[in-house]
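Visitor: Need a 3D model of the sequence below.
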Amino acid sequence: MSKLVPCMWFNGDAEEAAKFYVSLVPNSAITHVQHNVADNPSGKEGSVLVVEFTVAGQPLVALNGGMKVEYTHALSLMIHCDDQVQVDSVWNAFLANGGKEQQCGWIYDRYGVSWQVVPKVMFDFLSSPDKSAAARAMQAMMKMVKLDVEALRRAFEGKSAA
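Guide: Reported below is the predicted structural model:
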């Protein structure tokens, strides 16, 4: 059996969206563009139908479905960032391109797709055997919009904000 590959629905801007997404983080690329072979509800012959791409090595598909659909935050894509520099870079790219900030490291892109921009260390904090430290990190995260690695670390370690 092959991998599970999320397919994202767009209305004519699948290739534009895929190009933006692959610009966000390393190990990302467009791997295939399929054009319509005949006129159909998703577009004219020769227009882009499907874009296969990877973001941080994760395969994804963007489909021009022929009509506008709304995304919901019930399903999101999560980017695990190595450090604050990467969190800031990805976050700022979303904002500069029409993104809308949400609570706890969530952000909607200009297409309405919900993303979570999360430093990898957050998973270490939350899975710590020190439940009090994990709870402090979680409580700190719940007060944030964009996640702040050092503030999360201070909370985890029980240190007050500097």
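Visitor: drop to CA atoms for contacts and neighbour counts, all remaining ones
Guide: OK.
Visitor: Contact partners for the residue lying closest to residue 146 once chain neighbours are set aside?
Guide: Spatially, and ignoring its direct neighbours in sequence, residue 146 is nearest to residue 105 (4.7 Å; CA to CA, 6 or more residues apart in numbering). Counting by CA atoms under 8 Å, 6 or more residues apart in numbering, residue 105 touches 116, 117, 118, 144, 145, 146, 147.
Visitor: compare with the first, here's sequence two:
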Amino acid sequence: MQKINPCLWFNYQAEEAVHFYLSIFKNSKIVNTSYYPEKKATANKTVMSITFELDGNTFIAFNGGPHFTFSPAVSFYVNCYSQKEVDELWERLSDGGKKGECGRLEDKFGVTWQIAPIELIEKLNDPDPQKAYRTMKSILRMGKIEIDRL
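Guide: So this is what the prediction gives:
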């Protein structure tokens, strides 16, 4: 069991969001669904929370209503092992959302993701500070990260 699990607060879109994420990430599944008691259910929105896994990482989606919204101050960083994976996740997660800069995007539910090749971290941590700086400058000019431009 994962000790720390992100809990995503949705305005009654938890089911839609979970199914969207499950369609994108391999090795993903719903672990558990809990429901509001009938007295608390509103407008056929009876699902209270869904525990789910995305590629082995556990998340909780909570239907809490309009009280809170997502912020780009918190994002999910996705390590990609090829440009093909970067391209696919970038397009699929941003569908209906907003493409940003430096590998960041906001999905159609307002959740922010950072889609990056594993080479990015290696290059940003290069022992030569000039090489690391050049990498940082290059990603500042990109939307989707492109490995061959690092």
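Visitor: hang on, the earlier thing: just give me the match in the second structure for the residue nearest to residue 146 of the first structure.
Guide: Here residue 105 of the first structure is matched to residue 103 in the second structure, going by TM-score structural alignment.
Visitor: And the residue nearest to residue 150 of the second structure when sequence neighbours are not counted, which helix or strand is it part of?
Guide: Sequence neighbours aside, residue 135 is the residue nearest to residue 150 of the second structure in space, at 5.6 Å (criterion: CA to CA, 6+ apart). Applying DSSP states H and E as the criterion places residue 135 of the second structure in helix 129-140.
Visitor: in the first structure, what residues pair with that helix?
Guide: The alignment of helix 129-140 of the second structure onto the first structure (TM-score structural alignment) spans residues 131-142.
Visitor: can you tell me the mean distance of that stretch from the second structure after alignment?
Guide: Mean deviation of stretch 131-142 of the first structure relative to the second structure after superposition (mean CA distance after the TM-score superposition for the first structure): 1.0 Å.
Visitor: mind listing the strands for the first structure?
Guide: 7-10, 29-35, 48-55, 58-64, 77-81, 100-101, 106-108, 114-119 (DSSP state E).
Visitor: sorry, back to before: helices and strands around the helix holding residue 135 of the second structure, which ones?
Guide: On a contact count with 3 or more CA pairs under 8 Å, 6 or more residues apart in numbering; DSSP states H and E, helix 129-140 of the second structure meets helix 118-124.
Visitor: In terms of secondary structure, what does the helix it packs on contact?
Guide: helix 129-140.
Visitor: ok, and what's touching the helix holding residue 135 of the second structure?
Guide: Residues outside helix 129-140 of the second structure that contact it (CA under 8 Å, 6+ apart): 101, 102, 103, 120, 123, 124, 125, 126, 145, 149, 150.
Visitor: Report the buried residues of it.
Guide: With burial defined by 16 or more other CA atoms under 10 Å, the residues of helix 129-140 of the second structure counted as buried are 132, 135, 136, 139.
Visitor: What subset of the contacts of helix 129-140 of the second structure is buried?
Guide: 102, 103, 120, 123, 124, 145, 150.
Visitor: and of those, the nearest to residue 33 of the second structure?
Guide: residue 103 (31.8 Å; CA to CA).
Visitor: Next, find the distance separating the residue of the second structure most remote from its centre from residue 48 of the second structure.
Guide: Distance to the chain centre peaks in the second structure at residue 39, reaching 32.7 Å (criterion: CA atoms, centre = their mean). Going from residue 39 of the second structure to residue 48 of the second structure by CA to CA, to the nearest Å gives 13 Å.
Visitor: same deal with residue 56 of the second structure?
Guide: 22 Å.
Visitor: which of the two has more neighbours?
Guide: Shown here are residue 56 of the second structure and residue 48; by other CA atoms under 10 Å, residue 48 has more neighbours (19 against 13).
Visitor: For that one, give me its contacts.
Guide: Contacts of residue 48 of the second structure by CA under 8 Å, 6+ apart are 33, 34, 35, 36, 62, 63, 64.
Visitor: Could you rerun that using 7 Å?
Guide: Residue 48 of the second structure makes contacts with 34, 35, 36, 62, 63, as judged by CA atoms under 7 Å, 6 or more residues apart in numbering.
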